[in-house]
Structure formats: C-alpha cells, structure tokens
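>>> What follows is a predicted protein model with its sequence.
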Amino acid sequence: MAGSTHSLSSSTMHEKTPVPAGAAVTSTDEKDPAHARAYSDNPDRDLERGTIVAGTDYDDDDDDEDDGSEKKKQPTTAATEPRDAKPGAGDPPAGGAAAPGPGSAPAGGDDFPDGGLQAWLVVLGGWCALFCTFGLVNCVGVFEQYYVNGPLRQYSSSTVSWILSVQVWTMIFSGTVFGRLFDNYGPRWLLWGGTVAYVFGLMMVSLSREYYQFFLAQAIVGSVGSSAVFNACMSSLVSWFSKNRSAAFGVMVSGSSVGGVVLPIMMTKLIDSIGFPWMMRAMAFMFLGLLLVACLTVRPRLAPRPRPFKFMEYVNNLRDVRLLVTIIGFFLFMWGMFLPFNYVLLQAEAAGTSPSLIPYLLPILNAVSIFGRIIPGIIADKLGRYNVMVFITFISALFCLAVWTPVKNTAGILVFMIIFGFSSGGFISLGPTCIAQISDIREIGTRVGTAFAIQSFGALTGSPIGGAIVSAQHGSYLGLQLFCGFSMLAGSIVLLGARFTQAGLKLVKV
C-alpha cells in the first residue's frame, strides 16, 4: 500500500487527528495485536467521530477466521486532505441538514441504486398506496356532492367541507409524527398499522349517519391510517433514487391520479346500484388488497437510526432558510390547490352541466394529472427541480385566474380542468423531491414531516374559506376562484424566492 502506516494508540482512537495525504490509518488492539482494527463496523459513525478519513475507500476481507474472530478491514487508498476539527464550510447548517449545492444530491450517502428490482418494487408498492390514499382525496368532490344532497343536506356546503378539509389536514399533518417514526424504525410498522387503521376507518364511514360520525371516521381515523401508509412509502423511495428521483416520484404519485380517474366513476356507479354504505365497504376491501402489496414490497435502503424525540429538531429545521422559504411557498399554493377538486362539481351543477357528464369531470381532471405528475418529474431531473416547480405553480395560478375565473359554461370548465390537472399534478410529485434535494437523506422523514405539518394548515383552511366565500356571495364562485388563483400565485412567487436562496438569479439547474 502506498504511504506510511500511522499507528494510533487506543487512547486516541476517537480524536479528530489530522492525517497527511497518502497516509493510512490503523490502530493497535492492545489485547490482541493480531486482530488490530482501524474502526468499527459502522463507517458512517466512525467518519463522524473522526476515526477514519473522509474519502478513504475500504474493502472487506472476505477470509473469516475459523475461530470466529472479526473480519479485518483494510484501507485501499488514503489520498485525503487533513480533517479539521473546527466547523467549516462543509459542516451542516443550523437546521441539521447538509448543504449541498444547487441540484446536487443530498447528504447521507451517494451510493443510490437509481434503479434495480428492489427500487422499482418500492415504486410499485408506493403506487398502490398512493392509489388508495391520495387517490381517494382526489374524490373529495364526490363526497361533497353526496353529503350535501344526501345524509348531511341540513348543513351548508362550508360546514360539510370541514370533513374533507380535516381529512386532508390530518393526512398531511400526521406526517410530522410518522416522518420521525420512519427515521427511527423504518416503514414496516407504519405500513401494517396504517393499513389496519385506514381500512377500519372506511368501514366506519359506511356505518355513519350523523355529521360527527362521518367526521370521526373519515377525517380522523381513516386519515391517520392513510397518512402512515403514504409517508412510509414516500420516505422509503427517497433513499433509492437520486438522479432519477423526480421521475420515480412522478411514477409513484401517478397512482393517486389513476385512483382519481377510477374511483369517482366506481363510487358514482356503486352508489346508484348498491348504495353508499356498500360502496364504501367494497372500496375498503379493494384497498386492503392493494395495501398488502405495498406492505410486502416497500423497503428502506438505509437502516433506521433510533434517537429520542426532540421537538426542537423540528424548530431547528426551520433555521435552514432554504427549507423555511420552500415550506411557506408550499403552504400558500396548497391554500388554493384543493378548491377546484372540492367545488368544481357543484359549480358544474350551477352552470347547468348535463347530469350524465358531471360524474366524469373529476376523472378527466385526474386523467390529465397522470401526465402532469410524470412528465414534469422527468424534466425536473434534467433542468432542476426548483426550476420546474416554479414554472408549474405559476402556470397553475395563471390559468386559474385567466381561464377558470371568467368561465360560465361547461366547455370552459372542461378546458380549465384539463390545464389545471396537468400543472397541479407536478406540484404533488415534485414537492418531496425539492425538500430531499436540500436535506440530509437520513433526516428526510423529519424534514418532510416538518414541511407537511405547516402546509397542512393550507389544506385545512382553504376549502372552508372557499365555501364561506361562495355562501357570502349567494352562490357565486367568482370570489372562490380569485382566492384560489391569487393564493397559488403567491406560492409560486415565494418558491421563486426559495430558488433564489440557492442560486440567485443564475440560469443554472436548481
């Protein structure tokens, strides 16, 4: 081996000692010099302690001793710079995450498979999970229409919309807890426990008759289970892909769009033929089968690192200006994003749309969003995730204000839904990848959970505000449309600011 051997005594094993370039690091085991070890079985931990040198490549000796002794690990190269004990440019920011450059892979390991059987099985399992979870969220318009015209007809549309808004809020906000549980324990128990809770909640919806029963079953119990499932899938996928991460996310999240195409039609047909309760039970059994696929295929690449819960870790994440500005942009955009999903069917009814066409409006929107979730992801991996995110959020806001606002007929509603379905679909698939780009991969669950917790309040309050505006304007949807468009426009502008914090005004991949 090139370079001299630099021996360290056991008393200095954990000190951050500068090592000249070309030198190898070993240590002498005082009890058994024949089995000297330079470091432990966890190179990442040794790197943090300073017992090995960053950039050194290590090979395992596959020749185990017959007496059961541990493997020897020998450095194969040692061409590194001295390690300085003082904080420097390479240290993580106050938010706890590493600071990769624009468009670079996050810290936490650069050996992403970016493909392979197991990686794509994770995508498959995530696709099934997103079909069942956010696929149903894409059907909130069906629930709104059924509740307002059926068992909850004595309540206003604004009051009924609280069930659906809290459903989305619970799903997203619970990511705060489930993200940390993922970091500590991995996805296994989140998937199995979430599946049981989600299916149970849907069954309870089928038995509900009163407002509070629908609220507890759909907005609380079912949503908590749904959140556990989709958080486990999204956090698992991040560790398998780097260069192709946005494309992989787009494929996985397209499951929710396919669900948004299939489920509204299925729900409407089954409600007419067997009634709402049995429709919910049939859907719950179908979801059970798909979620079992997710439970059996979704696996993490990195072993979990259990550590005690500390609330300040969530607060400290926000000291990273890039993450803070990104989250604010997400909140503002989500404030308006769900309004078309929630109210377009009611608006179509008011506009005199044919009753035979109304059940297909949401499927049309979600069918277009399949392409909106995949194509922007592929482009984002080439041109930059923040660059594409700023563009698609601006397009969503622009067409909401320029197309949806003046709409008074069925044709105009259809045109808007096609455009909005494509542009808004990209926001769903690119959101987690933008956060992953500026985060330590080993803390991805906590940091995505922090983002979800804050932006969830946009989903919680957006629809009730929209419903209150419609009621105040005696059934006119103009105020709701303006609120939707300007909220998303503000989100796009703030996301442009998040891009600026990373690369300024330079035309580079971010």
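Structure received.
>>> Could you use CA atoms for every contact and neighbour count after this?
Fine.
>>> Do you have the helices of the stretch 301-450 of the chain handy? List them.
311-317, 321-337, 339-350, 361-383, 385-399, 410-437, 444-472 (DSSP state H, counting those that start in this stretch).
>>> closest to Ile265 out of these?
Counting by CA to CA, Ile265 lies closest to helix 361-383 out of the helices of the stretch 301-450 of the chain; the figure is 7.2 Å.
>>> Use this one as the comparison:
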Amino acid sequence: MHGQWTGLGEPPQATDGMAPDNWGADGARAYVGKAEWAAVEFVAPADLRAETATDKPCDGPYAWAVIFACFVSLMLSIGINDAYGVYQQHYQLTEFPDATATIISWVGTVQFLVMCVGGVLSGFLCERFDTRVLNAVGAVVMGAAFVAGSFCRSIGGLMATQGLLYGVGASFPFIAGTSIPTQWFTKRRGLATGIALSGSGVGGMWMTSATTAMISSVGRPWAMRITGIVAMLAVLAVSPWMRVRIVPSRSEHTIDWSMVRNPRFLVLLGAVVFAVAAYFGPFYQMPSYSVVVLHKSETWGSNMDTLMNGLSVVGRLAIGLLADSVGPLNLLIANTALAAVSLLALWVAFDTVGTLIAVALLFGFAIGGIVSVIPVVAAQVFGLARIPSIIGLLFIGYFAGGLLGVPPMSALLDNVGHRTDYTGAIWYMALLPVCSLLFLLVLRLMLTRQLRVKI
C-alpha cells in the first residue's frame, strides 16, 4: 500500500518534528513495538504544509535562548495574574471592606478572561506577523495598564486598567510564550516546554512576596507602578528572541476553525475548561481563608500563594522531565487526579494550618504540571505548524474556565458562606478537577485503549 503505513514492521521515521511523507493523511498512527511501553505519535497533516520561519536549528543554543525569552515573558504576564490573590486580600480586607468578594474577584477574573479572548486573536496574529514585535507591543500595554491602575481608587477603575487593559497586553506574551517552545525542540520538547512555562510559577512566587512587601512598605499605588515598569522593561528586553520556527504555508494563514468539529479537540477543550476553572480558586481565596478561618496574619496568608507558586515551578519542571519518557497525556491525567485528591481529601475535610500547607504543596505541584503539559499534549495530538492557532482556540476553554471558576466560587462564599464559611466554595473548587479528569480519560480512550502506552 504505497503512501500509507500498515502498522507492520518499523514505522516511517520523522525528522525535525515533521510527519513523514508516507504516513496516512488521517493524522494519527500508533506503533506498538517490542518494548514494554509503546510509542504513540499523533501528528496533524498541517505539519506537511509547514514552512520554516528561520534557519536557526531546533534543539540548539538559539532554541534555549528562545526558551529563556518565553520563561521571562510568562513570568511577567501570567505570573502577575497568579499573584492577584495578594490584591484580592488587600482589596477585600483593607481598601474596599464593604465590597463583596465576588465583585473584587472580577478584577482578576477580567484580567485573565481578556488574556484568553485576546489569546484567540493573538494566536492568529502570531501566524501572520512577527511575534517579536507583538511581544514588545504587549509589554508596553502591560506596563501602561498597571501604571494607570495605580491612580484608580474604585473597583470599576481597577477592572478597566488592572483587569481589562492588562489582559489585552498580556495576551501577546502569554500566547507566544505558551505556544513557541514546542516548535524549537524534538528530543527534549517536554523538558523545554516545562522550563518555559515554569516562568509563570516563578513569577507568581516572587511577585506574590514582592507585592505583599511593596504594599506594606510603599502602598498599593506605588506597588502597581513598580510592577508595571519592571514588567514592561523585562518583557521588552527578551522580545528579540520571541520568534516562531515553523509557520503554516501562506495558503493556510487563517484560524483553523475546523478544529471545533474535531471530536478529540472538543474533548481536550472540555478538559481544559474544568482544569482552568480549578486553577485560580485556591490562589485567589487561600490568602483570605488563612486570615478569616485560621486567624493567621495577612502576610502568612499571602505566603500560601507563594508556596503554591513555588511548588507549581517544581511541578512544571518535573512534568517536563518526565513527559518525553512517560507521555504528556499520561502525566496530565495523573496531575489532574492529584489536584482533585488534594482538594477533596484534605481541604474539604479539614480546616487546620497543617492541612492547608499540605493542600498548598500538593495542589501547587499538580496544577503546575497541568498547565505546563497542555501545550505538549496539543502539539502531539494536532501537530506543530498550527500550534499558535490551536493554543489560541484552546484559550476559548481558558475563557470558559475563568467564568466557571472564581466567580461562582466567590458567589458561594458571599451568599452561602456569608464571607466567613468557605465550605461550599471549597467543595465547588474540589469538583472542578474531577470533571477535567473525566474528559481526559475519555480523550485517552479515543486515542488508544492500551493502558501501558506512552501517550
């Protein structure tokens, strides 16, 4: 059968991360060798029509410079969003004590939702225009948003600046930093992507501590000005290295909306919705929970966010190291199960200091691995050439997850828990990763029914 691999003997070998020409066009083939683990490849036919955007080789020194640039860009985009729990605590307990937790949470929620909506557009733009220029534009808008927010004295003003405007700017380094790393590596793709995406955890970790210290010493306005200026300068500095290596052919310059009719994509999208919904709840509410329920100081509460972000870095790096040998989807399933267990078995059942620390450790590690491996799973299942556009489409799931996560949880805290009883909100948070896990198990069954397959 010319032009199609029958599954007998050695499979055709791919080079440079591209699908070999004699694979079938259906985009999915599985080869089970003599080894205990079977290697499974899922490569989209879009790779066959890809063009090289640069003569820089993959897996080389320049590729690692790109990873560093992505690390910094994510550290100062999504990392700042991860640290919003400090602002949530400050607004809720000090600056706007009469406002509901739901209203205050919308500042950070709008910030993230706009990043996701902008991600769909920026994924398309990254395939048409120079990502280095787009990253630099995003840096300027990010910085301007926080400086403008420093002069706001109302929740509405903060929602427009710290939320809306910052989300617009951050969407460019967010989508570029998330999608570019998979294109620059073939041998250590999981590790490289894990290192790049660990930037968000590092950013959340040090920005949480730095924001707490700045608010205490110079006040919230100057804390925002310093944050905006640092973010702008750092992302501008690394923008020259924020470039793609593979682009679709010129005839393919459009968002691939056909993906929304792909059953595998829809199932992955469902898993992403609930995973993202589960992501921000603990980061937003654990600081105030520490103060209200455990009667700890505000600084101690913000340290819980720092601890979660620190473990999320460890999770990203660990998953990156293991993804190439164990399989990214296998690890995504394992980490989602760990996130569910950490909330259901610990935070739901106990309200002690030791338990909260354990939740921060386990959930931080698990959620870090989840966010770092999603782009690797997408690249493996759908191919490399359209990965910015595909990640952009997945941001629809990020957007839906943002709506499904913090706002309902905060409403439960306000209306059922009366801002003091977190039980209903914690139960809600705990069920979200369970739903994500169910979607991931369905996706794995769609790809293969063999339990011991690396995928």
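All right, it came through fine. No experiment lies behind these values; they were computed from the predicted model shown.
>>> Superposed, what's their TM-score?
With the length set by TM-score structural alignment, normalised by the length of structure 2, the two chains reach a TM-score of 0.87; 423 aligned residues with a CA RMSD of 2.5 Å.
>>> Distance to Leu302 of structure 1 added to the helices of the stretch 301-450 of structure 1, as TSV?
Listed next are these as TSV, based on distance: least, CA to CA, whole Å:
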stretch	distance to Leu302 of structure 1
helix 311-317	21
helix 321-337	23
helix 339-350	37
helix 361-383	22
helix 385-399	24
helix 410-437	15
helix 444-472	12
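>>> out of those, which comes closest to Gly491 of structure 1?
Among these, the nearest to Gly491 of structure 1 by CA to CA is helix 321-337 (4.2 Å).
>>> Give me the packing partners of that closest one, helices and strands only.
helix 410-437, helix 444-472, helix 478-503 (3 or more CA pairs under 8 Å, 6 or more residues apart in numbering; DSSP states H and E).
>>> As JSON lines, these with mean neighbour count and distance to Leu365 of structure 1 would be great.
Shown next, in JSON lines, are those (neighbours: other CA atoms under 10 Å; distance: least, CA to CA, whole Å):
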{"stretch": "helix 410-437", "mean neighbour count": "23", "distance to Leu365 of structure 1": "5"}
{"stretch": "helix 444-472", "mean neighbour count": "23", "distance to Leu365 of structure 1": "18"}
{"stretch": "helix 478-503", "mean neighbour count": "22", "distance to Leu365 of structure 1": "17"}
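>>> and of those, who's closest to Gly186 of structure 1?
Here helix 444-472 is closest among these (CA to CA), at 9.7 Å.
>>> residue contacts, the nearest residue to Tyr386 of structure 1 once chain neighbours are set aside?
For Tyr386 of structure 1, ignoring the flanking residues on the chain, the nearest one in space by CA to CA, 6 or more residues apart in numbering is Val510 at 5.5 Å. Going by CA atoms under 8 Å, 6 or more residues apart in numbering, Val510 of structure 1 touches Pro102, Gly103, Leu383, Gly384, Arg385, Tyr386, Asn387, Arg499, Gln502, Ala503.
>>> of all these, which comes closest to Val238 of structure 1?
Taking CA to CA as the measure, Val238 of structure 1 lies nearest Arg385 of these, at 14.2 Å.
>>> Which residues are in contact with the closest one?
Arg385 of structure 1 touches Gly103, Ser246, Gly377, Leu430, Thr433, Cys434, Lys509, Val510, counting by CA under 8 Å, 6+ apart.
>>> now with 7 Å?
By CA atoms under 7 Å, 6 or more residues apart in numbering, Arg385 of structure 1 lies in contact with Leu430, Cys434, Val510.
>>> How about Phe276 of structure 1?
Going by CA under 7 Å, 6+ apart, Phe276 of structure 1 touches Ser206.
>>> Alignment lookup: it to structure 2.
Using TM-score structural alignment, the partner of Phe276 of structure 1 in structure 2 is Arg220.
>>> What separation is there between its match and Phe151 of structure 2?
Computed as CA to CA, to the nearest Å, the Arg220 of structure 2 to Phe151 of structure 2 distance reads 10 Å.
>>> what's the answer for Phe274 of structure 2, then?
Distance, Phe274 of structure 2 to Phe151 of structure 2, using CA to CA: 35 Å.
>>> likewise Cys58 of structure 2?
Taking CA to CA, one finds Cys58 of structure 2 at 45 Å from Phe151 of structure 2.
>>> how about stretch 142-162 of structure 2: buried residues?
Of all the residues in stretch 142-162 of structure 2, those buried under the rule 16 or more other CA atoms under 10 Å are 142-152, 155, 157-162.
>>> Thr420 of structure 2 belongs to a strand?
No. Judged by DSSP: H, G, I helix; E, B strand; the rest coil, Thr420 of structure 2 forms no part of a strand; its state is coil.
>>> now it, nearest residue through space, not along the chain?
Spatially, and ignoring its direct neighbours in sequence, Thr420 of structure 2 is nearest to Val292 (6.4 Å; CA to CA, 6+ apart).
>>> and what of Arg153 of structure 1?
Once flanking residues are discounted, Arg153 of structure 1 sits nearest to Tyr147: 6.5 Å by CA to CA, 6+ apart.
>>> one step back: of all the contacts of Val510 of structure 1, which comes closest to Ala228 of structure 1?
Distance to Ala228 of structure 1 across the contacts of Val510 of structure 1 (CA to CA) is lowest for Arg385, with 25.7 Å.
>>> before we move on, the earlier item: okay, the match of Phe276 of structure 1 and Ser239 of structure 2: tell me how far apart.
Using CA to CA, Arg220 of structure 2 is found at 28 Å from Ser239 of structure 2.
>>> residue in structure 2 matching Ser156 of structure 1?
Superposed on structure 2 with TM-score structural alignment, Ser156 of structure 1 falls opposite Thr100.
>>> who touches the residue most central in space within structure 1 in this structure?
With distances taken as CA atoms, centre = their mean, Pro432 lies nearest the centre of structure 1, 4.1 Å away. Residues near Pro432 of structure 1 by CA under 7 Å, 6+ apart: Val448.
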